[in-house]
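Visitor: no sequence on this one, just coordinates:
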C-alpha cells in the first residue's frame, strides 16, 4: 500500500481521512451504505468474529447487513443486529458532506493507533496490525434547511485477536433529521441520535451517556479517557476504561 506521511497528525482529534489518503466514499444517497467490505484481518466484536462490514450513511458501522433505518432506537436491540454506532441519526449526504472509509496497514498509521490504545489500556501490550477508519465529514441531516453539519469518526483496530474502537467527535451541530421529528432549521428536537454499541441481544450493548436524548449534542465535549470528543473501548470482550465519564460524573459500564 502507498505510504502517506502523518507528520503532526497525532496532535489532532481525527485520524487522517479523505481522497489524499486513498479513502473511498459511500454513495450520495438517502439512507445509503457502502457495498459489503471484506476486511483482511479478523475483527472480534463481543466475542464474535467478523471479516466484513458496511459503512452506513446514517452513522453506523454494521456487521452482517447494512442499516437503512434513519430514526434510531435505544440500545439494546434484540433483533440480532450487530453494529458500532458513532452517531446513529438521519444523515443526508445528498445535501452536503461525504462519508469516507478505508482499510489500512500503513506503518505510520498503525504506530499512531498502537500508541493511542496503549495509552488508554496500559495494562496490556497491544500492537496494531490493521486499522479501519470511517469518517462522516460535514454531513447534513435529512430535510435540512440550515447550514448545520456534523463531523465524526470511527476507528477500528485489531491485532487479529484483540479489537478496539475509538470514536472521535470533532463537531456536532445537529441531532435529528426532519423525518425523525427534528426541526428543519435547527436539527434539534424529535428523536435524537443514538451512540454506542449493540450486539443484537438483550445483554451485550453500551449506550454512550446522552444517547437518545437532547444532551447527545454535547458528545464532542465528553470522554471516557479525559480527551474531550474521544471515546475508547475494547470490543472483543467489551470493556470501557475508567468506567464511563460524562461531564465529570463517573458511572459504571453496562
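Guide: The structure has been received and is ready for your questions. Keep in mind it's a predicted model, so treat the numbers as computed, not measured.
Visitor: CA atoms for contacts and neighbours, from now on please.
Guide: OK.
Visitor: the strands in the chain, which residues?
Guide: Counting by DSSP state E, the chain has strands at residues 24-25, 37-45, 48-56, 60-63, 82-88, 98-104, 130-139, 150-158, 163-171, 194-198, 205-207, 230-234, 244-246, 249-251.
Visitor: which strands and helices lie in contact with the shortest one?
Guide: Using 3 or more Cα pairs under 8 Å, 6 or more residues apart in numbering; DSSP states H and E as the contact test, the elements touching strand 24-25 are strand 98-104.
Visitor: switch to 10 Å and redo it
Guide: strand 98-104, strand 130-139 (3 or more Cα pairs under 10 Å, 6 or more residues apart in numbering; DSSP states H and E).
Visitor: can you add mean neighbour count and distance to residue 224 and give the strands of the chain back as TSV?
Guide: Putting the strands of the chain into TSV (neighbours: other Cα atoms under 10 Å; distance: least, Cα to Cα, whole Å) gives the following:
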stretch	mean neighbour count	distance to residue 224
strand 24-25	18	29
strand 37-45	19	20
strand 48-56	19	24
strand 60-63	24	20
strand 82-88	26	14
strand 98-104	23	25
strand 130-139	24	20
strand 150-158	24	15
strand 163-171	23	11
strand 194-198	26	13
strand 205-207	20	12
strand 230-234	23	6
strand 244-246	19	5
strand 249-251	11	9
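Visitor: ok, second structure coming up, stack it against the first:
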C-alpha cells in the first residue's frame, strides 16, 4: 500500500488502465519491454491498455503479450485500490533472490529489479473482495514472474488466469471458467512451487539459451 511506497490508483467505477515506465527493461519470452499497463481488470499488458473484462481461454493466439493474475470484471464502484511499485535495491530484491533460487535452483540468480502490481480488495459488481498480485523479477538476463493469490471470493462473472504470448508460442492457464468464478476461492490453495497461493514461471532464459516451453 501507500505506506510501503506503492503508487495507488483509486477505482472510479469504470474500466481503467495505468501506464508505467520501467526504470529497467523487462524481457518476456524474447521481447524486451520498457513499459507496462496495469489494467484494473487484473491484467498486465505491454503494448497497449486492455481494460476490457472478457477473459478468454489460453492459448488465445492473439497479438499481445500479457500476464493475467485474474482477468475478470474487477470494477469496484470506486471502493478498491490497485497499485504498483518498482524495486532496484533493498529487502524485496533479497527475498526475490531467495525465492527464485529455491524454485529454480542451479542458476546462481541475483535479482536486480522487481516490479509488483497488486489488485487489493477490488470489489466486483456484487461487492465481493479479491486480492491478487503479479511480480516481475529480473537480473538483466533471466526473467521470472510470480503470481500470488490471497482471498478470492466467488463471483458470478467469467474469469481467466495465467499468461499468454503473441501467437501463443508460450502460455500457461492456471484457471478458466466462462460461466463464472464460483470456484476461485480455491486459488489461494493452489501452487506449482509448493507454496499455497503462489505460482512461479521462468519467462526468459537469457540470451542464447533455449527456453523449455511450459504449456497447460
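Guide: Received it, and whenever you're ready, just let me know what you need. None of the values given here were measured: they were computed from a predicted structure.
Visitor: returning to what we had before: for residue 212 of structure 1, which of the helices and strands packed on strand 24-25 of structure 1 is the nearest?
Guide: Closest of these to residue 212 of structure 1 is strand 130-139, at 19.1 Å (criterion: Cα to Cα).
Visitor: now distance to residue 114 of structure 1 too, for the helices and strands packed on strand 24-25 of structure 1, in TSV please.
Guide: Output for these, formatted as TSV (distance: least, Cα to Cα, whole Å):
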stretch	distance to residue 114 of structure 1
strand 98-104	13
strand 130-139	10
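Visitor: tell me which of those approaches residue 232 of structure 1 most closely.
Guide: Using Cα to Cα, the nearest of these to residue 232 of structure 1 is strand 130-139, at 14.1 Å.
Visitor: quick check: residue 122 of structure 2 touching residue 70?
Guide: No: Residue 122 of structure 2 is beyond contact range of residue 70, at 11.4 Å (criterion: Cα atoms under 10 Å).
Visitor: intersection of neighbour lists for those two?
Guide: 41-42, 130-132 (Cα atoms under 10 Å, 6 or more residues apart in numbering).
Visitor: which residue lines up with residue 51 of structure 1 in structure 2?
Guide: Here residue 51 of structure 1 is matched to residue 34 in structure 2, going by TM-score structural alignment.
Visitor: contacting residues around the spatially closest residue to its match that is not a sequence neighbour?
Guide: Closest residue to residue 34 of structure 2 apart from its sequence neighbours, by Cα to Cα, 6 or more residues apart in numbering: residue 25 at 4.7 Å. Counting by Cα under 10 Å, 6+ apart, residue 25 of structure 2 touches 31-35, 113, 138, 140.
Visitor: same question, residue 206 of structure 1
Guide: 74-76, 84, 195-199, 238-240, 253-254.
Visitor: reformat these as a markdown table; add distance to residue 22 of structure 1.
Guide: Shown next, in a markdown table, are the contacts of residue 206 of structure 1 (distance: Cα to Cα, whole Å):
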| residue | distance to residue 22 of structure 1 |
| --- | --- |
| 74 | 34 |
| 75 | 34 |
| 76 | 35 |
| 84 | 23 |
| 195 | 27 |
| 196 | 27 |
| 197 | 27 |
| 198 | 29 |
| 199 | 30 |
| 238 | 31 |
| 239 | 32 |
| 240 | 31 |
| 253 | 36 |
| 254 | 37 |
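Visitor: which members of those are the farthest-apart pair?
Guide: Pairwise distances across the contacts of residue 206 of structure 1 (Cα to Cα) peak at 19.8 Å, for the pair 74 and 239.
Visitor: nearest to residue 216 of structure 1, out of the strands of structure 1?
Guide: Short answer: strand 194-198, nearest of those by Cα to Cα, at 7.9 Å.
Visitor: what stretch of structure 2 does the closest one fall on?
Guide: Per TM-score structural alignment, the counterpart of strand 194-198 of structure 1 in structure 2 is residues 160-164.
Visitor: mean per-residue distance, the matching stretch to structure 1?
Guide: Superposing on structure 1 and averaging over aligned pairs (mean Cα distance after the TM-score superposition for structure 1), stretch 160-164 of structure 2 comes out at 0.6 Å.
Visitor: chain center to that stretch: distance?
Guide: On the basis of Cα atoms, centre = their mean, to the nearest Å, stretch 160-164 of structure 2 is displaced by 9 Å from the centre of the chain it belongs to.
Visitor: go on, stretch 122-132 of structure 1?
Guide: Distance of stretch 122-132 of structure 1 from its chain centroid, counting by Cα atoms, centre = their mean, is 18 Å.
Visitor: so it aligns onto which residues of structure 2?
Guide: The aligned range for stretch 122-132 of structure 1 is 105-115, by TM-score structural alignment.
Visitor: map residue 108 of structure 1 across to structure 2 for me.
Guide: Per TM-score structural alignment, the equivalent position to residue 108 of structure 1 in structure 2 is residue 91.
Visitor: what does the match of stretch 122-132 of structure 1 rub up against?
Guide: 22-26, 84-90, 92-102, 134-145, 205.
Visitor: now the end-to-end length of stretch 172-189 of structure 2.
Guide: 18 Å (Cα to Cα, to the nearest Å).
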